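S.K.: Just a sequence and a predicted model for now, questions to come.
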Amino acid sequence: MYGETQPIEAEALLEKANAMIAEHEDYFVGLEATEVGQNGNILVFRGNYFLDEQGLPTSKSTTVFNVFKFLALQLSAQYHLKQ
């Protein structure tokens, strides 16, 4: 089902993801992946999306979305979550 990807524990994957986030050009303090799930062959990262008081996206929300998308593309090609 996962092709050529390696199995990895969620905690280890979050460590790798957060290291990549810290090196990303769009990084800002507080940007962090706190959860990861598997949806088919795609890894889905979650964390604070920095919504406003009404629950609407802010400029930081767009950055978080784009960085999590980057992680999904990069890491889904290499890993899948251990069952």
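M.R.: That came through, no problem.
S.K.: When you work out contacts or count neighbours from here on, use the C-alpha atoms and nothing else.
M.R.: Noted.
S.K.: what about residue 72, helix or strand, and which?
M.R.: helix 59-76 (DSSP states H and E).
S.K.: got a list of what the residue nearest to residue 72 when sequence neighbours are not counted touches?
M.R.: Leaving aside its sequence neighbours, residue 72 sits nearest to residue 43 (C-alpha to C-alpha, 6 or more residues apart in numbering; 5.3 Å). Contact criterion C-alpha atoms under 8 Å, 6 or more residues apart in numbering gives 36, 37, 72, 75, 76, 80 as the residues in contact with residue 43.
S.K.: returning to that earlier point: so which elements touch the helix holding residue 72?
M.R.: Under the contact criterion of 3 or more C-alpha pairs under 8 Å, 6 or more residues apart in numbering; DSSP states H and E, helix 59-76 touches helix 10-23, strand 42-46.
S.K.: next, the one to line up against it:
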Amino acid sequence: MSAPLDIEGPTAPPRANGELVFSEPWESRAFGMAVSLYEAGGFTWPEFRTALVTRIRAWETGPTRDEPWHYYRL
């Protein structure tokens, strides 16, 4: 089983010239851990995506929406 990394659109992983790219090295490692947990059967990819979108939506509509987004602090 491998993560659906070939998807397109707003839920696709960040890419430049076809390669995955991240702003910081820790982001790449965190994404790698998520993919590893997915491949180990810890959750389905839609479950992961839904959980992440839920966290982002809570920030966008919550009282801290004027502060910078830090999903790892939720």
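M.R.: Here it is on my side, so go on. Treat the numbers as computed from the prediction; the structure is a model and nothing was measured.
S.K.: Put one on top of the other, what's the TM-score?
M.R.: Once the chains are laid over each other, their TM-score by TM-score structural alignment, normalised by the length of structure 2 reads 0.30; 31 aligned residues with a C-alpha RMSD of 2.9 Å.
S.K.: quick revisit: between the helix holding residue 72 of structure 1 and strand 42-46, what angle do the directions make?
M.R.: 150 degrees (axes from the mean of the first three to the mean of the last three C-alpha atoms, to 10 degrees).
S.K.: Next SSE downstream of helix 59-76 of structure 1?
M.R.: Heading C-terminal from helix 59-76 of structure 1, the first helix or strand you meet, by DSSP H and E, is strand 79-81.
S.K.: Which elements pack onto that next one?
M.R.: Checking 3+ C-alpha pairs under 8 Å, 6+ apart, strand 79-81 of structure 1 ends up next to strand 6-8, strand 35-39.
S.K.: May I see the buried residues of the longest one?
M.R.: Spelled out, it's strand 35-39 of structure 1. Under the neighbour-count criterion of 16 or more other C-alpha atoms under 10 Å, strand 35-39 of structure 1 has residue 36 buried.
S.K.: what residues does that strand touch?
M.R.: With C-alpha under 8 Å, 6+ apart as the criterion, strand 35-39 of structure 1 contacts 10, 13, 14, 43, 44, 45, 46, 47, 80, 81.
S.K.: and if we set it to 10 Å?
M.R.: Contacting residues not belonging to strand 35-39 of structure 1 are listed as 9-11, 13-14, 17, 43-47, 72, 76, 80-82 [C-alpha atoms under 10 Å, 6 or more residues apart in numbering].
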